[in-house]
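Asker: Let's see this in three dimensions:
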Amino acid sequence: MKGFAGIVGHKDVVSHIQNAVRTGKISHAYIIGGEKGSGKRLIATLFAMTLQCGEHGTEPCGKCASCRKALGGNHPDIIYVTHEKPNSVGIDEIREQLVEDVQIRPYESRYKIYIVEEAGKMTPQAQNALLKTIEEPPEYAVIMLLADNPEILLPTIRSRCVTLNLKPVTEEEMKDYLMQQLHVPDYQADIMASFAQGNIGRAKRIAESSEFMEMVENAVYLLKNSQRMEVGDMIDAVREMAGDKQKIYDYFDIFTIWFHDVLMFKATKEVDGLVMKGEINAIRERASTSSYEGLQKILEAIQTAAGRFRANVNPDLTLELLFLTIREC
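Answerer: Coordinates of the predicted model:
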């Protein structure tokens, strides 16, 4: 078990947690904010394990009885609050699993810790039910609210919690993680690190996917031939390659990386700063035929297309407008 040392990035958050443990200044309520896949659950779990660890250090030892129970998912004083409805955490769930349960003292540890995943989905009623506990908690209670967007939580909740926001991991840290931990080859790590956009969960997902590099190859083939293909053929190709709506967004992200490389090369004529260095010949060719203004229009068109897909605008029309821009600019 690597403990906090195994976390990629987020050094400021880890430092805050370890200083709080070292000085004994533990808040009764935390909000850990960051997009899905940023590592909120891992950090909350390591924080909880550290607080309960029998060695009383600033890292969980991973070996004591408390750590072993936590690693096995059966620590009686580390409670993960669950919810049945996918899009909401209701008042009954918060009351039964937290508000009423917190009145019972810890079974065997110094603290009783509650980790509320997807806390942004708590209904206003659920948040108000939780508020009194956060305002007047038992001395042994520690509540951790994990939220993709902490701003969704009621101001009365936010004002009573210590907020720890997870920032995107740098591309350099991401690339090191992909190469050292997941053994991704150098040329693929560049593309994956850029695609992941600072999200360690996303990086892990694509590194472990057998489809991702095939998706990159398909997207690059399409873009290399975009000025020669008919728009209808391009739409058919993307629909066939993507298969489902979620993958469409992945293709949009790959398109963005490609055209950003084209723009960078047009401006600098340097290869070192490119993500897709292996496609330098095609990048050079596109940079020579597209203007700065045209490339900027294409990048904006990709973002517009992604927004239209999220808003359920006609998908064929959305792709047609995008590919017309890619062809003409």
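Asker: C-alpha only now, for contacts and for neighbours.
Answerer: Fine.
Asker: ok, then the element right after the biggest helix by length in the chain?
Answerer: Secondary structure of the chain read by DSSP state H shows that its longest helix is helix 245-268. Next along the chain after helix 245-268, taking DSSP states H and E as the criterion, comes helix 280-289.
Asker: Can you give me the buried ones in that following helix?
Answerer: For helix 280-289, burial by neighbour count (16 or more other Cα atoms under 10 Å) applies to 280, 282-284, 286-287.
Asker: On the three-state scheme, the residue nearest the centre of the chain is what?
Answerer: When Cα atoms, centre = their mean is applied to the chain, the residue found nearest the centroid is G37 (3.1 Å). Local secondary structure at G37 is given as coil here, using DSSP: H, G, I helix; E, B strand; the rest coil.
Asker: can you check E84 too?
Answerer: E84 is classified as coil under three-state DSSP.
Asker: What is the burial count for it?
Answerer: Neighbourhood size, E84 [other Cα atoms under 10 Å]: 9.
Asker: can you pull the contacts of it?
Answerer: Contacts for E84 (Cα atoms under 8 Å, 6 or more residues apart in numbering) come out as none.
Asker: contacting residues for I79?
Answerer: 112-115.
Asker: wait, Q197 sits on P168?
Answerer: Yes - the criterion here is Cα atoms under 8 Å, and Q197 meets it with P168 at 7.1 Å.
Asker: I'd assumed A20 was in contact with I26.
Answerer: Yes - with contact defined as Cα under 8 Å, I26 counts as touching A20 (5.6 Å).
Asker: Now do the strands in the stretch 101-250 of the chain.
Answerer: 112-116, 141-147, 162-165 (DSSP state E, counting those that start in this stretch).
Asker: Could you pull out the buried residues of the last one?
Answerer: To tie it back to what came earlier, the one meant is strand 162-165. The neighbour-count check on strand 162-165 (16+ other Cα under 10 Å) flags 163-165 as buried.
Asker: From the contact counts, what lies against it?
Answerer: strand 29-33 (3 or more Cα pairs under 8 Å, 6 or more residues apart in numbering; DSSP states H and E).
Asker: Proceed likewise with the subsequent sequence, for comparison:
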Amino acid sequence: MDFTGFLGNPGVKSALSDAFSAGRFPHALILQGEPGTGRRTLARLIAQALVCRRRGKAPCGECPACLRAKAGSHPDIRMVEGKGDSGSISVEQIQEMAADAQRMPDEADYSVYILVFGEYILDAPQNKLLKLLEEPPAGAVFLLVCRSARALLPTIRSRAQVFQLMPPSEEEAAQWLEASRDISPGEARRLASLCGGNLGLMQGELESGTAKEAMEAAAAMALALPGRGAHNLLCAAAPLLKDRALCRQALVRLGLIFRDACMLRCGGKTLLGGAPEAADKLADLPLKQLVRLPELAEEARQNLERNANTSLLVTQLCAGLREAIGRT
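Answerer: Purely as a prediction, here's the structure:
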């Protein structure tokens, strides 16, 4: 398979290429990863490869099927996305997809369904989806895109092959940004370092200009967390109160820093949060305490999406983080 446009993740690429070349492509895949790691990009490339008419180098990007796939108009590729603020896929959407999947593909050998799950994944639609995955129609391939496979029912996970997507190296990300945008090499490297190679965050920083401020606030909170008393942590979190968009970005960053600390504590070296000093300081804490921190940051981010009061949310988060590491 050709993965032009999807950076990094050599293990994922190799496994998908082998399955595709051997003609034993799974009927269901789960593409999990943080936003900005290329989940949708990879899903679209897989779908394009499955409908491509030139199997020697799929997707070729040139045949009529590839051109329609890239334009979003191929009749055998369907996107199912959650609606509303929650981004939840409904029972009705799954029912419509299940009915559609019973038909034979119009042009290709496969009918490909890309399901993009939002922050809230309800059980009822999953139960409907489970029945479809248990007895998949011939030629149907389901690509499930989500932040974490753990949000899906265990029975769903057991019937799909799970791939964890990670950002590319900072060097590769910087080269990509420099080539795709009118930006200097130095600025591209700065953004790649700031965003841990996450292409979505890098592009968001170019568009919004808040990623640096969010990174600084998250790093300051992580550094202040183990200290005595809660005052310094609350002061570090103060910038989050003024801007919900900044708060959202900072919470994502904070979760990544906490994840990095867990990784360091377990002897790992791959860091994504862009604040190695803060992660290293937290890594001195017991692992039993550390593993709770990413969950608290994610809970706070989800509550923010539910329009929780920012001031109350940040205050509760600081208190929860202190409690998790045994501080009062």
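Asker: that older thread, any chance of the strands of the stretch 101-250 of the first structure in a markdown table, with distance to S66 of the first structure too?
Answerer: Putting the strands of the stretch 101-250 of the first structure into a markdown table (distance: least, Cα to Cα, whole Å) gives the following:
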| stretch | distance to S66 of the first structure |
| --- | --- |
| strand 112-116 | 12 |
| strand 141-147 | 16 |
| strand 162-165 | 25 |
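Asker: closest one to R239 of the first structure among those?
Answerer: Between R239 of the first structure and those, the shortest separation by Cα to Cα is 33.2 Å, and it involves strand 141-147.
Asker: Check the mean deviation of that closest one from the second structure.
Answerer: With the two structures superposed, strand 141-147 of the first structure lies on average 0.6 Å from its match in the second structure, counting by mean Cα distance after the TM-score superposition for the first structure.
Asker: How far does that strand sit from its chain's centre?
Answerer: Here strand 141-147 of the first structure shows a centroid-to-chain-centroid distance of 19 Å under the convention Cα atoms, centre = their mean, to the nearest Å.
Asker: doesn't L165 make contact with N198 of the second structure?
Answerer: No - N198 of the second structure is not in contact with L165 according to Cα under 8 Å; the separation is 10.7 Å.
Asker: so who does V13 of the first structure touch?
Answerer: Contacts of V13 of the first structure (Cα under 8 Å, 6+ apart): 164-166.
Asker: and it, that one's in a helix?
Answerer: Yes - under three-state DSSP, V13 of the first structure sits within a helix.
Asker: what separates it from G33 of the first structure, distance-wise?
Answerer: 11 Å (Cα to Cα, to the nearest Å).
Asker: Kindly point out which residues are neighbours of both of these two.
Answerer: 164-166.
Asker: Kindly reformat the residues you listed as TSV and extend each row with distance to L42 of the first structure.
Answerer: Output for the shared contacts of V13 and G33 of the first structure, formatted as TSV (distance: Cα to Cα, whole Å):
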residue	distance to L42 of the first structure
L164	13
N165	14
L166	12
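Asker: For I235 of the first structure, state which of those residues is nearest.
Answerer: Using Cα to Cα, the shared contacts of V13 and G33 of the first structure come closest to I235 of the first structure at L166, 37.2 Å.
Asker: For burial, what's the neighbour tally of the nearest residue to that closest one once chain neighbours are set aside?
Answerer: Closest residue to L166 of the first structure apart from its sequence neighbours, by Cα to Cα, 6 or more residues apart in numbering: G34 at 5.0 Å. When counting by other Cα under 10 Å, one arrives at 20 neighbours for G34 of the first structure.
Asker: Also D280 of the second structure?
Answerer: By other Cα under 10 Å, neighbour count at D280 of the second structure equals 19.
Asker: what packs against the helix or strand hosting M263 of the second structure?
Answerer: M263 of the second structure is located in helix 244-265, with elements delineated by DSSP H and E. Counting contacts by 3+ Cα pairs under 8 Å, 6+ apart, helix 244-265 of the second structure is packed against helix 211-224, helix 276-282, helix 287-290, helix 292-305.
Asker: roughly how far is that helix from the heart of the chain?
Answerer: That offset, for helix 244-265 of the second structure, works out to 13 Å (Cα atoms, centre = their mean).
Asker: Measure how that helix sits relative to helix 211-224, angle-wise.
Answerer: Angle of helix 244-265 of the second structure versus helix 211-224, following axes from the mean of the first three to the mean of the last three Cα atoms, to 10 degrees, is 50 degrees.
Asker: Same question for helix 244-265 of the second structure: list its buried residues.
Answerer: 246-265.
Asker: on that earlier part again, contacts for the longest helix of the first structure next, please.
Answerer: Residues from elsewhere that reach helix 245-268 of the first structure, judged by Cα under 8 Å, 6+ apart: 194-195, 215-216, 219-220, 223, 238, 242, 271, 273-276, 283-284, 286-288, 292, 295, 298-299, 302-303, 306.
Asker: When you filter these down to buried only, what's left?
Answerer: 194-195, 215-216, 219-220, 223, 238, 242, 271, 274-276, 283-284, 286-287, 295, 298-299, 302, 306.
Asker: Next one: the spatially closest residue to L132 of the second structure that is not a sequence neighbour from F142 of the second structure, what distance?
Answerer: Distance criterion Cα to Cα, 6+ apart; nearest residue to L132 of the second structure, sequence neighbours excluded, is A98 at 6.6 Å. From A98 of the second structure across to F142 of the second structure, the span is 11 Å (Cα to Cα).
Asker: and if you look at Y113 of the second structure?
Answerer: In terms of Cα to Cα, Y113 of the second structure sits 5 Å off from F142 of the second structure.
Asker: which residues touch the residue lying closest to E170 of the second structure once chain neighbours are set aside?
Answerer: Of all residues not flanking E170 of the second structure in the chain, G197 sits nearest, at 4.5 Å (Cα to Cα, 6+ apart). By Cα under 8 Å, 6+ apart, G197 of the second structure lies in contact with 167-174, 272.
Asker: hmm, 7 Å instead?
Answerer: 167-170, 173 (Cα atoms under 7 Å, 6 or more residues apart in numbering).
Asker: Pull the number of nearby residues for S208 of the second structure.
Answerer: Neighbours around S208 of the second structure, by other Cα under 10 Å: 12.
Asker: What distance do you get for it to L251 of the second structure?
Answerer: In terms of Cα to Cα, S208 of the second structure sits 16 Å off from L251 of the second structure.
Asker: repeat for E134 of the second structure
Answerer: According to Cα to Cα, E134 of the second structure and L251 of the second structure sit 37 Å apart.
Asker: got it, and Q48 of the second structure?
Answerer: In terms of Cα to Cα, Q48 of the second structure sits 34 Å off from L251 of the second structure.
Asker: Neighbours of the residue nearest to L132 of the second structure, how many?
Answerer: 18.
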